[in-house]
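A.B. asks: got a structure for you, letters missing:
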C-alpha cells in the first residue's frame, strides 16, 4: 500500500508491522553502549523506539539485545536495547513508562505541528 501525500508530508512511516508509528524527527543524542558514550543522530522516533546513526564506524554494530542508554537532546534520557541492525545504524527499542510515552507523544506532535515547547 502506498503512502498518502499527507503521510509523506508529515514524515510518518506507513504501518509496517510495528506497534507504533515512526516519525522522521531529526536530532542529536548520546548513546551509551557497553559503557562507552557515542554521539549519534536520531533518524526517526516513535513512542517506543528510535532509529539512530553514529558519528563513528563501530566496525560491527552492537548485537540485538545489547543495552542502550539514550539521552536525546531536548527530550530526555531513556534506556532500551538494540532491536536490530540497520543499513546506516541501529534500531533501539525504548523501555518507557506511560509518563515518558506521553512526553514522547507530545514532543512528536509539537515537532510535526511546528510548535515550540512552552517554558516550564
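C.D. replies: Nice, thanks for sending it over. Since the model is a prediction, treat every value here as computed from it, not as a measurement.
A.B. asks: Going by C-alpha atoms from here, please, whenever you check contacts or count neighbours.
C.D. replies: Fine.
A.B. asks: Which of the residues in stretch 62-75 are classified as buried?
C.D. replies: Buried residues in stretch 62-75, counted by 16 or more other Cα atoms under 10 Å: 62, 67-72.
A.B. asks: can you check stretch 111-120 too?
C.D. replies: Buried, per 16+ other Cα under 10 Å, within stretch 111-120: 111-112.
A.B. asks: you'd agree residue 77 is in a strand?
C.D. replies: Yes: assessed with DSSP: H, G, I helix; E, B strand; the rest coil, residue 77 lies in a strand.
A.B. asks: ok, and here's another one to check against it:
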C-alpha cells in the first residue's frame, strides 16, 4: 500500500527535523581550553582544545597520536571523555568521542556554557558550576542603559534573561562581547538572539573604530 502524499510529506518533515537536530547537536565551536590526554603507549601529555562538539574535538598537541589510537581526554570544566583518533597533523589530531547519549547531552550543555561564559561576561556560579544557564550578566541597551539580569538559559545562538526591565522586541542589545536583538518578551524577562560570528567581529571592529576616532 502506497503512502498518501500528505503522509509522505509529514514523514519527510519529521526526517528533516531529526537531521537538523542532529546537526545542531554535533555543531563544533571554537573553545580554547587546556587539558591533558592519555594515549596508548604514549602516556599522559598536555594539550589544548581547538574546537569541540558533543561528537568530537580537534586537539593541539606536541606529539599527536596516530589514527585509530584510543585516547582519554581530560579537560577542566568538560570532564573525562574517551574517544578514538580519526586524523593526525604535525601538531594536532581530531578525536571522535565514544560516549552514551546522556553523556553527550551533558557535554553539549557544558560546551555551550563554556563557549558563552566569557563572551557574555558572566560570573560563574561556583556552587552550581556544572549547571548551564546560571549566573549574572550585564545587558547594555541601545540608549546606553545598563541592567543586571539573571541568566535563565544560554545557547550558542541566543540567551534568555530574567529581570524587571523589558526592552522592546527587535531592540539592539550588548551582553559582554556579544551583540544581538531582543527576540521575544518572557513572563519574567526577555530573550536575545545573538548576531552570527562574522557579524560579531564586524560590530566589534566598528565599535573600536569609533572609540579610536573619538
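C.D. replies: Everything's here; your move. Model, not experiment: these values are computed from the prediction.
A.B. asks: any idea which element the spatially most central residue of the first structure lies in?
C.D. replies: Nearest to the geometric centre of the first structure sits residue 50, at 2.1 Å (Cα atoms, centre = their mean). Assigned by DSSP states H and E, residue 50 of the first structure belongs to strand 49-54.
A.B. asks: could I get the buried residues of stretch 62-75 of the first structure as TSV with distance to residue 87 of the first structure and secondary structure?
C.D. replies: Formatted as TSV, those follow (distance: Cα to Cα, whole Å; DSSP: H, G, I helix; E, B strand; the rest coil):
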residue	distance to residue 87 of the first structure	secondary structure
62	13	coil
67	20	strand
68	18	strand
69	21	strand
70	20	strand
71	22	strand
72	21	strand
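A.B. asks: okay, among those residues, which ones form the most distant pair?
C.D. replies: Spatial extent of the buried residues of stretch 62-75 of the first structure (Cα to Cα) is set by the pair 62 and 72 at 18.8 Å.
A.B. asks: which residues are in contact with the strand holding residue 50 of the first structure?
C.D. replies: If you take Cα atoms under 8 Å, 6 or more residues apart in numbering as the criterion, strand 49-54 of the first structure is touched by 22, 38-45, 88-94.
A.B. asks: repeat that for 6 Å
C.D. replies: Contacts with strand 49-54 of the first structure, where a contact means Cα atoms under 6 Å, 6 or more residues apart in numbering, come from 40-44, 88-94.
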